[in-house]
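J.: coordinates only, sequence not included:
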């Protein structure tokens, strides 16, 4: 009986500890003017520069950058890029060490976490020319 009471107490306490999903306004206030580096597991994943007017520049840290924009839809933050107009929607929450991002187009994907913030320019090489 005591074990059941402890389990019920733990379940009741869970919502108080849960982080809430960021709104578009909260996400904009947090990211505006920053370059955030994201990790997945113990590996670097990519970086994004958050520009004015909800514009972004993304890189998988390979020197190739993709320009795009974000918008809020149904409580999610959705990104479209010049070369990929289909929306990529994420839920963001602020954890103890920064943002936690969950890809809502495929919830089985491992969440990304904010690994670092930088004020330095992200490496973007010029467009590929030739063969």
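T.: Cool, got the structure. All of these numbers come straight from a predicted model, not from anything done at the bench. Residues are numbered from 1 along each chain as shown.
J.: use CA for all of it now, contacts and neighbours both
T.: OK.
J.: Could you pull up the contacting residues of the residue nearest the centre of the chain?
T.: Taking C-alpha atoms, centre = their mean, the centroid of the chain lies closest to residue 101, which sits 3.9 Å from it. Residue 101 makes contacts with 90, 91, 92, 93, 111, 112, 113, as judged by C-alpha atoms under 8 Å, 6 or more residues apart in numbering.
J.: got another, please set it beside the one above:
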């Protein structure tokens, strides 16, 4: 009996997280939507998910960065025009919305969906002048 419980526990721990979204699931859930994310109980930023895996990100300050996403080894990786190094995340869909977990070594490790909208992000135009 003990061996059965141990083997079940090992199989459970070794199994991949079933809730992690695939690239196809992520695209179907996010495309055409703008998601607003929070971290630690405070607003963090918003991302507009456009056709062809293109995105537009803002820290909700009116400045937006365009980029795109792709799947790599089960993670969703984002590259932005102003930041060419990929930022990879795992996404889980819960009853409360998306949870994104960063796959790097930065201090930020988790974002969560606060709300979702079909309206685009508010982006100010380019800064003009000196």
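T.: Alright, I've got the coordinates. This one's a predicted model, so the numbers in the text were calculated from it and none came from an experiment.
J.: Checking my notes, the residue nearest to the centre of structure 1 in a helix, right?
T.: No - if the criterion is DSSP: H, G, I helix; E, B strand; the rest coil, then residue 101 of structure 1 is strand and not within a helix.
J.: The residue mapped onto it from structure 2 and residue 60 of structure 2: what is the separation?
T.: Aligned by TM-score structural alignment, residue 101 of structure 1 pairs with residue 100 of structure 2. For residue 100 of structure 2, the distance to residue 60 of structure 2 equals 18 Å [C-alpha to C-alpha, to the nearest Å].
J.: Could you do residue 119 of structure 2 as well?
T.: 14 Å.
J.: go on, residue 72 of structure 2?
T.: 27 Å.
J.: And these two? Which one has more around it.
T.: More neighbours surround residue 60 than the other of residue 72 of structure 2 and residue 60, with 16 against 11 (other C-alpha atoms under 10 Å).
J.: List the residues that contact that one.
T.: Residues in contact with residue 60 of structure 2 (C-alpha under 8 Å, 6+ apart) are 44, 45, 46, 122.
J.: cool, and residue 64 of structure 2?
T.: Counted by C-alpha under 8 Å, 6+ apart, residue 64 of structure 2 has contacts 56, 57, 58, 123, 124.
J.: picking that back up, what's the closest of the contacts of residue 101 of structure 1 to residue 105 of structure 1?
T.: residue 90 (7.6 Å; C-alpha to C-alpha).
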